[in-house]
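> fold the following and give me the result.
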Amino acid sequence: MLKPVLWTLRALLITLLLSVGLTRTALAYDVEIGLKAFEEQDYQTALANFTEGAMLGHALAQFNLALMFHQGIGTQQDFEQAMQLYGLSAQQGITQAQFNLGLMYDRGEGVAQDYREAYYWYQQAADAGSPDGQYAVGTMNFYGQGRRENFEEALRWYQEAARQGHRDSQYNLGVMYLNGLGAEANLTVALTWFSMAADNGSADAQFNAAVMYATGRGTDRDLVKARDYFTMAAESGMRDAQTQLGMLYASGNETELPRNYEQALFWFNRSAHRGDSTAQFFLGRIYSEGLGTELNLPMAHMWYEISYRFGYEQAVRAMNRLRSEMNPEQLSQSQLMGLRWMTQYAIRYPSSLRTTRDAPADATVEASPPINPVI
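Here you go, the predicted structure:
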């Protein structure tokens, strides 16, 4: 899925503050006072300084004052004032003002949502070399917002932004080349862009690159690289990556990636406690067979039951098989642990508990599937 157009205004101000250093020699008016005050969170002084500069027609002062009104920093939030000031600054060629003006039209802030007007201002910023503007133009072409859907144009603008290191543009290029959108499908090129975005910190790109290395799509199969990219995504908190990393360790082999049940247990635990039914099921397998840990039938039964509650159909058969090996005391212990776990989960994630179901009745006993990658 492509990344939506979402930016944090405070981050945009930081970007501007960094870029201002290149042009400060041209600013005879005391905009330095406002910039320094803002950095020190003295917003009253910053507001007064930027207001003075804006009244004098100073483009950067207009932009900074607009940004303070836009986000309600040091003053009451006022979208209409922000839009007017962005407009004045944008007409003087301040690229970030052009982009932010497009953003306000895009979101319908202080004005009725207008994709055509948003596209116009994004285009101004893009033509001036703004990677955020180029990304926004690419995204609007992709989704047909403000103009007809045009994958070729989307691809072109994503490439412009990606060459400047824009992470989400790099990721979206990977998606487009993977699916043949705007260009002929090319898995090798897709992997190149995913890898660039992954190295830039995109968890989605890290996951996709890992899948491609694990399955040998667009490249030779390389479980070590797959592990490395899954680890990056897993450490950033991506639940699916945590599960897949557990699968990779549980199904390893001596020639490519050594099997490591301790690591599998660690990563399955991480995702299982966040509601991943596959990880919950394989935790049941690990505890029921003592793989990398001590045999623990009550714990195994608990995870099988929880996995079923979260939608993993095969768990009920594994659970019924396990019941035949457990005594009443172990079964009671398992049910008590499961109740405690579900209670704690409901406190942490109250809305997601609606998707769970009741504990299953007995089902026909069938063998559990082997631990193999389910990427």
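> can we go C-alpha only for contacts and neighbour counts from here?
Will do.
> Thr45: neighbour count?
By other CA atoms under 10 Å, the residues close to Thr45 number 17.
> try Ile306
For Ile306, using other CA under 10 Å, the count is 29.
> so who does it touch?
Applying CA atoms under 8 Å, 6 or more residues apart in numbering to Ile306 gives the contacts 277, 280, 338, 342, 359.
> buried ones only from those, please, as a ChimeraX command.
Buried residues among the contacts of Ile306 (16 or more other CA atoms under 10 Å), as a ChimeraX selection:
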select :277,280,338,342
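> I'd like the contacts of Ile306 as JSON lines, with secondary structure and distance to Phe194 appended.
Formatted as JSON lines, those follow (DSSP: H, G, I helix; E, B strand; the rest coil; distance: CA to CA, whole Å):
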{"residue": "Ser277", "secondary structure": "helix", "distance to Phe194": "27"}
{"residue": "Gln280", "secondary structure": "helix", "distance to Phe194": "29"}
{"residue": "Gly338", "secondary structure": "helix", "distance to Phe194": "40"}
{"residue": "Met342", "secondary structure": "helix", "distance to Phe194": "37"}
{"residue": "Ala359", "secondary structure": "coil", "distance to Phe194": "41"}
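> out of the contacts of Ile306, who's nearest Leu13?
Ser277 (41.9 Å; CA to CA).
> doesn't Glu313 make contact with that closest one?
No - Ser277 is beyond contact range of Glu313, at 9.5 Å (criterion: CA atoms under 8 Å).
> now do the contacts for Ala233.
202-204, 206-207, 241-242.
> I misspoke; the intended subject was Ala279.
243, 246, 268-269, 271-272.
> against Phe99, how distant is it?
43 Å (CA to CA, to the nearest Å).
> same check on Gly218?
Taking CA to CA, one finds Gly218 at 36 Å from Phe99.
> the two: which is more packed in?
Higher neighbour count among Gly218 and Phe99: Phe99, with 27 against 17, using other CA under 10 Å.
> now that one: which helix or strand?
helix 95-107 (DSSP states H and E).
> what's in contact with that helix?
With CA under 8 Å, 6+ apart, helix 95-107 has contacts from 12, 16, 63, 83, 86-87, 89-91, 110-115, 117-122, 124-125, 128, 130, 132-133.
> same thing with stretch 197-210?
So stretch 197-210 is contacted by 167-168, 170-171, 191, 194-195, 225-230, 232-233, 236, 238, 241 (CA under 8 Å, 6+ apart).
> if we go to 7 Å?
With contacts defined as CA atoms under 7 Å, 6 or more residues apart in numbering, stretch 197-210 is touched by 167, 170-171, 191, 194-195, 225-227, 229-230, 232-233, 236, 241.
> before we compare anything, build this one as well:
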Amino acid sequence: FNKPAEQGFAEAQTNLGWMYEYGKGVEQDYIEAISWYKKAADQGDTKAQLNLSLIYKYGKGVAKDYGQVFYWNNKAAEQGSAIAQFNLGVMYEFGKGVKEDYRQAAEWYKKAAQQGHSEAQTSLGGLYENGKGVDEDYTEAIYWHKKAAEQGDTKAQLNLGDFYKNGKGIAEDYRQAFYWYKKVAEQGDAVAQLNIAIMYEYGKGVSQDYEQAVHWYNKAAEQGQSEAQNRLGWMYENGKGIKQDYNQAITWYKKSAEQGETKALLNLGIIYRKGKGIAEDYTQSFYWYKKVADLGDANAQFNLGLMYEYGKGTDEDFTKAVSWYKKAAEQGDTKAQLNLAVMFKYGTGVTEDFTQAVYWYKKAAEQGDTKAQLSLAEMYASGDGVPENFVLAYKWGNLASARGRDKAKALKNEIRKRMTRDQIAEAQRLSLEWEKRLSGE
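Presented below is the predicted three-dimensional model:
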């Protein structure tokens, strides 16, 4: 290539540059490679321009320089190179070597996409999906993802699966979702493997098959996918699609928990508390509950409150029990709301406060907790913490009674004796109104 290169033939100059870059037939020399690439690039050779952009991108023989990367990609893109057009789209989208500009990114992606460049098609689909640089348009997003997916682009196939599963811009279609996820899963993508495992487990878009679910959870879990590890642990714990094995369950839960998967942390807390397949270990249970409680999980916060209240796995500490119950209660956990109300009512770990007790009983009662409903009925009937109110006492007693609380039935009948017909009618109206609200009518 040396002679034609020296005679000014651009293709030969590009090839000679490539030989110097990779040390093919000559000693590797990036400076010589750059020299020959530039000669060809200045003549408009797009391959040389692309090669120069890569030289500057990776800093081969020169300092990394995204300005130069942009410059040479722009030269090639203007001449119609789909690769360069895609590269420009990426640089505009992420602000590499040029100011971030989603509109320009969309324009360059589209030029490359129209030439059949699959990555550009996927990226353009992403911009349409998120309304970046273009108006949000799920139909266009699906169109471009499908173009790329049909060329085997795994990212596009995964995105299509999401569109069909979630019914974004298209009718929800689990069969189509499964079809596209499976294509990606078979190529080793852990997220796709997780998705088809879930679909096998719940029979979405495919016949329910626990063994297949385990198979795909295992594939994703072996690649370190934390949700798959947790779900695989659950399958082992419950003997779904595989022989029940608590040790394997713990192994997978721990792998998942070490990556911060909150459900796995919670599952470990439960499995040690209940002693499933292992000795009951409240210390270990407390350890795992604490980790997930610190991350804000209401269920774990409630369980931590219980462990502090009863001294399980830690020293008994009513003040800390109240603190953790409150964290969970504020997130809407009914059991925590009930327990917090009890702590306030009896002044356990906190100053006795009937007003606060009523407040938290009411929170739990509104969510249908019958113990809280009964306690509210008792407090309204006796005037503890609230003004005596037979109508509200009857309402809550009536609701708890209807859900099987025998004590509530007796209380309701006792309160009824002290009420007028109008008061009873009002209490019954309030009960019915609450029932309708709970059922969403």
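> report the TM-score for the pair.
Superposed pair, TM-score by TM-score structural alignment, normalised by the length of structure 1: 0.77. Supporting alignment: 321 aligned residues with a CA RMSD of 2.7 Å.
> from the contacts of stretch 197-210 of structure 1, which land in helices?
Among these, DSSP state H puts 167, 170-171, 191, 194-195, 225-227, 229-230, 232-233, 241 in helices.
> so which of the residues you listed comes closest to Asn253 of structure 1?
Arg227 (13.0 Å).
> what residue of structure 2 matches up with Leu223 of structure 1?
Under the alignment (TM-score structural alignment), Leu223 of structure 1 maps onto Phe318 of structure 2.
> and the nearest residue to that match once chain neighbours are set aside, helix, strand or coil?
Among residues not flanking Phe318 of structure 2 along the chain, Gly349 sits closest, at 4.3 Å (CA to CA, 6 or more residues apart in numbering). Classification of Gly349 of structure 2 by DSSP: H, G, I helix; E, B strand; the rest coil places it in coil.
> how far away is Gly349 of structure 2 from Met307 of structure 2?
Gly349 of structure 2 is 14 Å from Met307 of structure 2, by CA to CA.
> which one in structure 2 is aligned with Gly275 of structure 1?
Match for Gly275 of structure 1 (TM-score structural alignment): Gly368.
> how many neighbours does the residue opposite Trp288 of structure 2 in structure 1 once aligned have?
Counting by TM-score structural alignment, Trp288 of structure 2 lines up with Trp193 in structure 1. Counted with other CA under 10 Å, the neighbours of Trp193 of structure 1 add up to 26.
> equivalent analysis for Thr348 of structure 2, please.
Thr348 of structure 2, neighbours per other CA under 10 Å, totals 17.
> give me the nearest residue to it, chain neighbours excluded.
Among residues not flanking Thr348 of structure 2 along the chain, Phe318 sits closest, at 6.4 Å (CA to CA, 6+ apart).
> can you pull the contacts of the one you found?
Per CA under 7 Å, 6+ apart, neighbours of Phe318 of structure 2: 308-309, 348-349.
> the same query, at a cut-off of 10 Å, please.
For Phe318 of structure 2, the contact set (CA atoms under 10 Å, 6 or more residues apart in numbering) comprises 305-311, 324, 343, 347-350.
> returning to that earlier point: what do Gly349 and Met307 of structure 2 both touch?
With CA under 10 Å, 6+ apart, Gly349 of structure 2 and Met307 have common neighbours 317-318, 320-321.
> nearest to Tyr56 of structure 2, of those?
Looking across those and measuring by CA to CA, the closest to Tyr56 of structure 2 is Lys320, at 58.3 Å.
> any figure for the gap between the closest one and Tyr380 of structure 2?
Taken as CA to CA, the span from Lys320 of structure 2 to Tyr380 of structure 2 is 29 Å.
> those two: which has the busier surroundings?
Counted by other CA under 10 Å, Lys320 of structure 2 and Tyr380 do not tie: Tyr380 has more neighbours, with 23 against 18.
> just checking, the more buried one touches Lys362?
No - Tyr380 of structure 2 is beyond contact range of Lys362, at 11.2 Å (criterion: CA atoms under 10 Å).
> report the set of residues contacting both of these two.
Trp396.
> what's the matching residue for Leu232 of structure 2 over in structure 1?
By TM-score structural alignment, Leu232 of structure 2 lines up with Val137.
> right, and its match touches Ala125 too?
Yes - using CA under 10 Å, Val137 of structure 1 is in contact with Ala125, at 9.3 Å.
> who touches both of the two?
With CA under 10 Å, 6+ apart as the test, Val137 of structure 1 and Ala125 both reach 119, 131.
> which residue in structure 2 aligns with Glu149 of structure 1?
So, by TM-score structural alignment, Glu149 of structure 1 is matched to Gln244.
> ok, the nearest residue to that match once chain neighbours are set aside - contacts?
Excluding the flanking residues, the one nearest Gln244 of structure 2 by CA to CA, 6+ apart is Tyr236, at 5.0 Å. When contacts are counted by CA under 10 Å, 6+ apart, Tyr236 of structure 2 touches 214, 230, 242-252.
> got the angle between the helix or strand hosting Tyr236 of structure 2 and helix 190-202?
Using DSSP H and E, Tyr236 of structure 2 sits in helix 226-238. Taking axes from the mean of the first three to the mean of the last three CA atoms, to 10 degrees, one finds helix 226-238 of structure 2 and helix 190-202 inclined to each other by 30 degrees.
> give me the mean distance between helix 226-238 of structure 2 and structure 1.
Per the superposition on structure 1, helix 226-238 of structure 2 and its aligned residues are separated by 1.0 Å on average (mean CA distance after the TM-score superposition for structure 1).
> immediately after that helix, which helix or strand?
helix 246-257.
> buried residues in that following helix?
Here helix 246-257 of structure 2 shows 246, 248-257 as buried, counting by 16+ other CA under 10 Å.
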